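Novice: let me see the structure of the following:
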Amino acid sequence: MTTEESRKKQTEAAELDTLRAEIDRLDQELVERIHARSKVAMAIGEVKKRYSDSPVFLRPGREASMLRRAAEKHGDHPFPASSLLRIWREIIPAVTSLEGNLSLAIEEDEAAVAREHAQVHYAVSLERQHFPDRDAVARAVLSGEFTLGIIRADINDPAWWRQITTPDASGRRLHVILQLPFIDGPVGGIPRDKAWVLAAFEPEASGADISRVLVTTDAGLEIHEISGDDSVVPSWAAAQGYAPEQVHVLGFYPEAVQLKA
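Specialist: As a prediction, the model looks like this:
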C-alpha cells in the first residue's frame, strides 16, 4: 500500500467513524424518545382510569390521523414510507397497551388472512389468540375477553352482521372500526385480501372515513358503504328514501393511507 493509499484509508476510516458515532447518538436518542412517549401514554392511561369506570384506551381514528400526518411529513424522502409507517404501527399499539389492556382475537383460516394482517398491523408484543371461526372471534370480543377481533372481510352475510351488531341484554354490541390493510400501496408482506377489525366500543372519526350500513328493504337485507363517518348516515338514508328504522349502522372505519408507487 502506497503512502497516498494509506492516507486515503485513514481519512475514510475517520469520516466513517464520525458518521457512525452520529448514528449511535441518534439511536440512543430514538430509544430515549420512545421511553418518553411510553411514559406519557401511561400517564394518559392513569387519567382515563381516574375519570371512567370503563375507559377506552384504543383510539383508531386518532391512530389513522397520526399515520396520515407521518406519511405527509415524510413526503418524498428516500427512506421507504412503508417502512416508516410500519415502525409507527409497531410503536402505537405497544405504547397503547401500556395505557391499558390491548389484546387480539384472530380468525384462523387456511389462507391465514386475519393472522397475517394482525402480524403486519399490530405490535408483536400484544396478547393474541386464534379462533376457529368468526363466530368464536365475535363472542370473545363481545364478552370483553379480548379488545379487538380480526376476521376475513369476505363475509357476504347481512344477517350475521345484523346479529353481531345488535345490542345484547347488557347493551353491548360489536362495531366495525377498521378495514385492513390500512396502508395501501407498494408494500411488501401485506396480504391483498382484506380483513375487518371489530370492537365492542364505538369507532372514532378520523376526518376521512367510510360508514358501513345495513338496510332492510322489501327484497331483504343489503349492505352499503358511504363516504363519511356515521354522522352522514341520516342524510344519506333520507336521500335514498329509507326510513330511519330501515338503516342499521354496522360501524365506520378510516380510509386507507395511500402510498406512492
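
Novice: only C-alpha atoms for contact and neighbour calcs from this point on.
Specialist: Noted.

Novice: buried residues in stretch 184-194?
Specialist: Buried residues in stretch 184-194, counted by 16 or more other CA atoms under 10 Å: 184, 185, 190, 191, 194.

Novice: would CSV of the residues you listed with distance to residue 125 be doable?
Specialist: Output for those, formatted as CSV (distance: CA to CA, whole Å):
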residue, distance to residue 125
184, 24
185, 26
190, 19
191, 21
194, 23
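
Novice: now the other sequence, so there's something to compare against:
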Amino acid sequence: MSEHIPSLADLRREIDVLDDQIQDLLRRRAEAVRRVAATKQSQGSLDNGAFLRPGREAQILRRLMERHRQGLPPAALVRIWREMISALYDLQAPLKVAVHAPNKSAARWDLARDFYGSTTPMQLCNTATAVMRAISAHPMTLGVMAPPEEGERESWWPMLAGRANDTPRVIAKLPFVPNPRGRLAELGAFVIARTPPEESGEDCTLVVVVANEEAPSMARLSTLLAQAGLDGRVLAQQHGAGDGGSRMLVEIPGFMAEGDARLAALIAAEPGLIADAVVIGAYPVPVAEVIVSLSVTVEEGCQP
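Specialist: This next block holds a predicted model:
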C-alpha cells in the first residue's frame, strides 16, 4: 500500500490547529504574567520600573537560542519573543521608550522598535538631556542611547555618574541578537532606565572613573585597573569636566554592584589621580549570531 500523501487542505487544517494551540498558549502565558504582576503588586515591587527584569529576559532568550534547531531564523525567533515580552509589560506597568537621536537621526528607532515591540509608545529625542527629562517625567520610560562618540557635543554617560536612587542606570545593550540581513547590523545602543541592572550570568559593567587630571595617562589608568583586579577598557573620555579633571567611561567584564571592594581599591591605589569610581549600570552580553545552516555561536567577551 502506498504511503498517504497529505493534501494541501489537510496541511492547512493542521496549520489552523497549530495556530489555535499557539494562541491558547499565549493566553496562558499572559495569565501567568498577570499572576506575577499581582504578586509583585502585593509586595510593592512594581514601583519605578522594578518590574523590568533585563537579566531574566536575557536568560530566556539565551535558553531559546540554545534549544533552537531549525525552522525560523534565530533573529526572527527572538523578535517574536521580544514582541510578546514587550506587549505583556502593560499588564504590569505602562512602559515608554525615548530614543536618543543626535543630529536628528532616527536610525536607532527601528533598533528600539525591534526589541521593545510594535505596541510600546516611543518618542524621538535629539539630545541626551531630552531623554533624561522624559525619564524624569515618566519613571517607566526607557532611554535608548547612541554609543559614545569622539567629539560629541553632549555626552549622556556622565549624567549617570550620580548616586541618587532615581539616577538612571544602564540595563541593556542593543542589538541583543543581530540580524545580519538587516540594515541595522552596524548600529548599537545602550538602554538606560530608573531600575537597577540585573545579573544574567554573562554580563559587562560600566563604570565612570573621575580623575583629578584633565588628560590622565591611559597606560597608568590601565595599570591601576589591573592592580585592583579589574580588566577594564576605556570606551569614552570627557575632558575639562569643569573642575580641571576628566571622566572616563570604562567597560569591565562581569557584573559589579556599587560598593564593590575593587572600586575602593582602585581609588586607594592612587587617590591623587582617581577621585571617584561610580557604577552606572551593567548589561547582559549580547548574543553574536552567525547563520550558517542555522547554527548559533556565542562570542566571548563584551563585544556583540
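
Novice: overlay them and tell me the TM-score.
Specialist: Aligned and superposed, the two chains score 0.84 in TM-score terms (TM-score structural alignment, normalised by the length of the first structure); 248 aligned residues with a CA RMSD of 2.7 Å.

Novice: and of the buried residues of stretch 184-194 of the first structure, the nearest to residue 67 of the first structure?
Specialist: residue 184 (12.1 Å; CA to CA).

Novice: now check the second structure for the residue matching that closest one.
Specialist: With TM-score structural alignment defining the correspondence, residue 184 of the first structure maps onto residue 178 in the second structure.

Novice: nearest residue to that match in space, please, no chain neighbours.
Specialist: Once its chain neighbours are removed from consideration, residue 178 of the second structure has its nearest residue in residue 185; the separation is 6.0 Å (CA to CA, 6 or more residues apart in numbering).

Novice: so the one you found touches residue 179, yeah?
Specialist: Yes. Under the criterion of CA atoms under 8 Å, residue 185 of the second structure makes contact with residue 179 at 6.1 Å.

Novice: so how far is whatever helix or strand residue 247 of the second structure lives in off the chain centroid?
Specialist: Assigning secondary structure by DSSP states H and E places residue 247 of the second structure in strand 246-253. Relative to the centre of its chain, strand 246-253 of the second structure is centred 17 Å away, using CA atoms, centre = their mean, to the nearest Å.

Novice: could you do stretch 149-167 of the first structure as well?
Specialist: Its chain's average C-alpha position is 18 Å from that of stretch 149-167 of the first structure, according to CA atoms, centre = their mean.

Novice: cool, stretch 157-169 of the first structure as well?
Specialist: 23 Å.

Novice: so which bits of that stretch are buried?
Specialist: By neighbour count with 16+ other CA under 10 Å, stretch 157-169 of the first structure contains the buried residues 158, 161, 162, 164, 165, 166.

Novice: tell me who's in contact with the match of residue 184 of the first structure.
Specialist: The contact partners of residue 178 of the second structure, by CA atoms under 8 Å, 6 or more residues apart in numbering, come to 75, 185, 287, 288, 289.

Novice: what do you get if the cut-off is 7 Å, keeping everything else the same?
Specialist: 75, 185, 288, 289 (CA atoms under 7 Å, 6 or more residues apart in numbering).

Novice: and the last one, what's its match in the first structure?
Specialist: This points to residue 289 of the second structure. Residue 289 of the second structure maps onto residue 259 of the first structure when the alignment is built from TM-score structural alignment.

Novice: pretty sure that match contacts residue 185?
Specialist: Yes. Residue 259 of the first structure lies in contact with residue 185 (CA atoms under 7 Å); the separation is 4.8 Å.

Novice: residues of stretch 113-127 of the second structure that come out buried?
Specialist: Of the residues in stretch 113-127 of the second structure, those scored as buried under the neighbour-count criterion (16+ other CA under 10 Å) are 113, 114, 115, 116, 117, 118, 120, 122, 124, 125, 126, 127.

Novice: restricted to strands, list the residues you listed.
Specialist: With strands taken from DSSP state E, the overlap with these comprises 122, 124, 125.

Novice: alignment lookup: the second one to the first structure.
Specialist: When you say that, I think you mean residue 124 of the second structure. In the first structure, the residue matched to residue 124 of the second structure (TM-score structural alignment) is residue 130.

Novice: let me see the contact set for that match.
Specialist: Counted by CA under 7 Å, 6+ apart, residue 130 of the first structure has contacts 105, 106, 107, 108.

Novice: okay, now residue 78 of the first structure: neighbour count?
Specialist: The number of residues packed around residue 78 of the first structure, counting by other CA atoms under 10 Å, is 7.

Novice: what about the strands in the stretch 51-200 of the second structure?
Specialist: 96-100, 122-125, 141-145, 169-174, 189-193 (DSSP state E, counting those that start in this stretch).

Novice: would you turn those into a markdown table with distance to residue 87 of the second structure?
Specialist: Formatted as a markdown table, the entries for the strands of the stretch 51-200 of the second structure read as follows, by distance: least, CA to CA, whole Å:
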| stretch | distance to residue 87 of the second structure |
| --- | --- |
| strand 96-100 | 11 |
| strand 122-125 | 13 |
| strand 141-145 | 15 |
| strand 169-174 | 18 |
| strand 189-193 | 18 |
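
Novice: who touches residue 22 of the second structure in this structure?
Specialist: Going by CA under 7 Å, 6+ apart, residue 22 of the second structure touches no other residue.

Novice: and it, how far from residue 28 of the second structure?
Specialist: Residue 22 of the second structure sits 10 Å away from residue 28 of the second structure, going by CA to CA, to the nearest Å.

Novice: same question for residue 41 of the second structure.
Specialist: 20 Å.

Novice: find the nearest non-adjacent residue to the residue nearest to the spatial centre of the second structure, please.
Specialist: Among the residues of the second structure, residue 172 comes closest to the average C-alpha position under CA atoms, centre = their mean, at 1.2 Å. Spatial nearest neighbour of residue 172 of the second structure, chain neighbours left out: residue 283 (4.4 Å); criterion: CA to CA, 6+ apart.

Novice: the helix or strand harbouring the one you found: which residues count as buried?
Specialist: Element membership of residue 283 of the second structure [criterion: DSSP H and E] is strand 274-284. When neighbours are counted by 16+ other CA under 10 Å, the buried residues of strand 274-284 of the second structure are found to be 274, 275, 276, 277, 278, 279, 280, 281, 282, 283, 284.

Novice: related to what we said a few turns ago, can you redo the buried residues of stretch 157-169 of the first structure as JSON lines with distance to residue 7 of the first structure?
Specialist: Below are these laid out as JSON lines (distance: CA to CA, whole Å):
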{"residue": "158", "distance to residue 7 of the first structure": "75"}
{"residue": "161", "distance to residue 7 of the first structure": "72"}
{"residue": "162", "distance to residue 7 of the first structure": "76"}
{"residue": "164", "distance to residue 7 of the first structure": "73"}
{"residue": "165", "distance to residue 7 of the first structure": "73"}
{"residue": "166", "distance to residue 7 of the first structure": "76"}
